[in-house]
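Enquirer: sequence and predicted structure, then a few things I'm wondering about:
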Amino acid sequence: MPVPTIASNSKSMVYDSLQLGTMGLSQDAFMYGMMGFNRLLNNGKLHNDSVIAIVDFSLPSTQKRLFVIDIKNGRLLFNTLVSHGKNTGKLNATSFSNATNSNKSSLGFYITDNTYQGEHGLSLRLQGTEKGINDNAMHRGIVMHGASYVNEDFISNQGYIGRSLGCPAIPDEIHREVIEALKGGACLFIYSANKNYIAHSKMLKQDKTLAMSTPVL
């Protein structure tokens, strides 16, 4: 049975009331993100359905481009810096790959998995949901983790934050709180205004009613 949804104007109200546009999150990133969230939710894929995380790679790495939104209560929980892969670009993320050893970021929808203690401390495994686009994430070891190279000092020194091997790395000082909010089956959407991704993503080719709705949870 489909999850109940409400009118598209309520969805726009969330975007507007949280002033996400003024913080840099593109409306396309938000609308596409909610589209995929609704699809995953209706398919019973989300076990942590109270939040959505959106990474907006249409923004440069000097901007806080990770947005963690509390869907149930209409609150912005976190807005912080996040890295892209070293072969994806320098200041801007422009090239993406699903291939092992590409050291590039992969776009699309992920479902968060379990946490573990790795070389970067507490880390969050990510399961890519889009075949041929990000479904190699587990094999590649693409995870969310903290990193000392994701901070304002790097921006001041070199004009962009440090880059990862493809992981969405976030600042050390906040990584535990973000990971705790997202672990256990939440939706993570990594967006770019990339024509190839938008044209080929099956997650973005769904019923218009679902695309223009916000879940009631």
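Expert: Cool, got the structure.
Enquirer: from now on I want contacts and neighbour counts done on CA atoms only, so please keep to that.
Expert: Fine.
Enquirer: in the biggest helix by length in the chain, what counts as buried?
Expert: Identified as the longest helix of the chain according to DSSP state H is helix 27-42. Going by neighbour count (16 or more other CA atoms under 10 Å), the buried part of helix 27-42 is 29-42.
Enquirer: stretch 4-16 now?
Expert: Quick answer for stretch 4-16 (16+ other CA under 10 Å): 11-12, 14-15.
Enquirer: so which of these sit within helices?
Expert: Under the assignment DSSP H, these contribute 11-12, 14-15 to helices.
Enquirer: what's the most distant pair in those?
Expert: Maximum pairwise distance among these (CA to CA): 6.7 Å, between 11 and 15.
Enquirer: hmm, back to that, the longest helix of the chain packs against which elements?
Expert: On a contact count with 3 or more CA pairs under 8 Å, 6 or more residues apart in numbering; DSSP states H and E, helix 27-42 meets strand 51-56, strand 187-191, helix 208-211, strand 214-215.
Enquirer: and the angle for that helix with strand 187-191?
Expert: Here helix 27-42 runs at an angle of 150 degrees relative to strand 187-191 (axes from the mean of the first three to the mean of the last three CA atoms, to 10 degrees).
Enquirer: below is an additional structure, to be compared with the one above:
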Amino acid sequence: MQTRPPACSRRELLLGAMAGAIATPAIAGPGGLWRAAPGIDPGLRSRALQALARHERRIWSRDIVAIADFGLPSTAMRFHLIDLQRGRTRSFLVAHGKGSDPAHDGRLHRFSNIVGSEATSEGAYLTGRSYRGEHGAARRLIGLDRTNSNAEDRAIVIHAAGYVGPDVLDRQGKLGRSNGCFVFSMADIAEILGRLGRGRLLYAGR
């Protein structure tokens, strides 16, 4: 969990949406996502597409879509950055929340939106501003569904930590757990934050 970053003002969100509408064409469609990410679970891809359509007024940058497949164990490259313009996908390790895996067996067993649950929340997120917090560079997330509507109150963000990485898997056979945040390795965080900028969809499911 991070110290809660300052919220975006309504004016900032409106200005960002206008800029995104001018700079980024609405290229995310069923064909683009299916072609760019053939290896991702079809049901999860379908739900991500539904979320993109359902929240089209909030998600104003559609060149990159992120999907976190928490049906896979933490040993898997289960966080996917899907480049719809180039038709390519890059996949990364990502940690899930303690409350989703109480026995720490490396698998997510439940989602929760409850404040204090320390669990991962399912659903569509809008990526917000980047900032520097207690874990360094980070990006805030806004929950768009009833299943993750408390994301901001819970300070659920994207950040890095030492308990994620291939070296962690070599030592203990699974990643560490977060307080509900999407946590990446120190080696990957710059690429994640750089490519998954403001106004984009991050969809978490299984």
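Expert: Structure's in. What do you need? Because the structure is a prediction, the values reported are computed rather than measured.
Enquirer: now do the contacts for the counterpart of residue 136 of the second structure in the first structure.
Expert: Under the alignment (TM-score structural alignment), residue 136 of the second structure pairs with residue 121 in the first structure. By CA atoms under 8 Å, 6 or more residues apart in numbering, the contact set of residue 121 of the first structure is 145-146.
Enquirer: before we move on, what about residue 147 of the first structure?
Expert: Residue 147 of the first structure neighbours (CA under 8 Å, 6+ apart): 120, 169-172.
Enquirer: how near is the residue mapped onto it from the second structure to residue 15 of the second structure?
Expert: Alignment note (TM-score structural alignment): residue 147 of the first structure maps to residue 161 of the second structure. Distance of residue 161 of the second structure to residue 15 of the second structure, given as CA to CA, to the nearest Å: 32 Å.
Enquirer: before we move on, what about residue 190 of the second structure?
Expert: In terms of CA to CA, residue 190 of the second structure sits 25 Å off from residue 15 of the second structure.
Enquirer: which of the two has more residues huddled nearby?
Expert: With neighbours defined as other CA atoms under 10 Å, residue 190 of the second structure and residue 15 compare such that residue 190 has more, 16 against 12.
Enquirer: doesn't residue 171 of the second structure belong to a helix?
Expert: Yes - the assignment for residue 171 of the second structure is a helix, going by DSSP: H, G, I helix; E, B strand; the rest coil.
Enquirer: quick revisit: reformat the helices and strands packed on helix 27-42 of the first structure as TSV; add mean neighbour count and distance to residue 63 of the first structure.
Expert: TSV is the format used below for those (neighbours: other CA atoms under 10 Å; distance: least, CA to CA, whole Å):
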stretch	mean neighbour count	distance to residue 63 of the first structure
strand 51-56	26	10
strand 187-191	26	15
helix 208-211	17	27
strand 214-215	23	27
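Enquirer: could you dump the ones you listed to JSON lines with distance to residue 84 of the first structure?
Expert: Below are those laid out as JSON lines (distance: least, CA to CA, whole Å):
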{"stretch": "strand 51-56", "distance to residue 84 of the first structure": "10"}
{"stretch": "strand 187-191", "distance to residue 84 of the first structure": "10"}
{"stretch": "helix 208-211", "distance to residue 84 of the first structure": "27"}
{"stretch": "strand 214-215", "distance to residue 84 of the first structure": "28"}
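Enquirer: so what's the aligned residue in the second structure for residue 71 of the first structure up against?
Expert: Under the alignment (TM-score structural alignment), residue 71 of the first structure pairs with residue 84 of the second structure. Applying CA under 8 Å, 6+ apart, we find residue 84 of the second structure in contact with 27-28, 32-33, 36, 62-65.
Enquirer: cutoff 10 Å now
Expert: Neighbour list for residue 84 of the second structure: 27-29, 31-37, 62-65 [criterion: CA atoms under 10 Å, 6 or more residues apart in numbering].
Enquirer: residue 148 of the second structure: helix or strand, and which one exactly?
Expert: Remark: residue 148 of the second structure resides in no helix or strand, with elements defined by DSSP states H and E.
Enquirer: how much space separates it from residue 180 of the second structure?
Expert: For residue 148 of the second structure, the distance to residue 180 of the second structure - CA to CA - is 11 Å.
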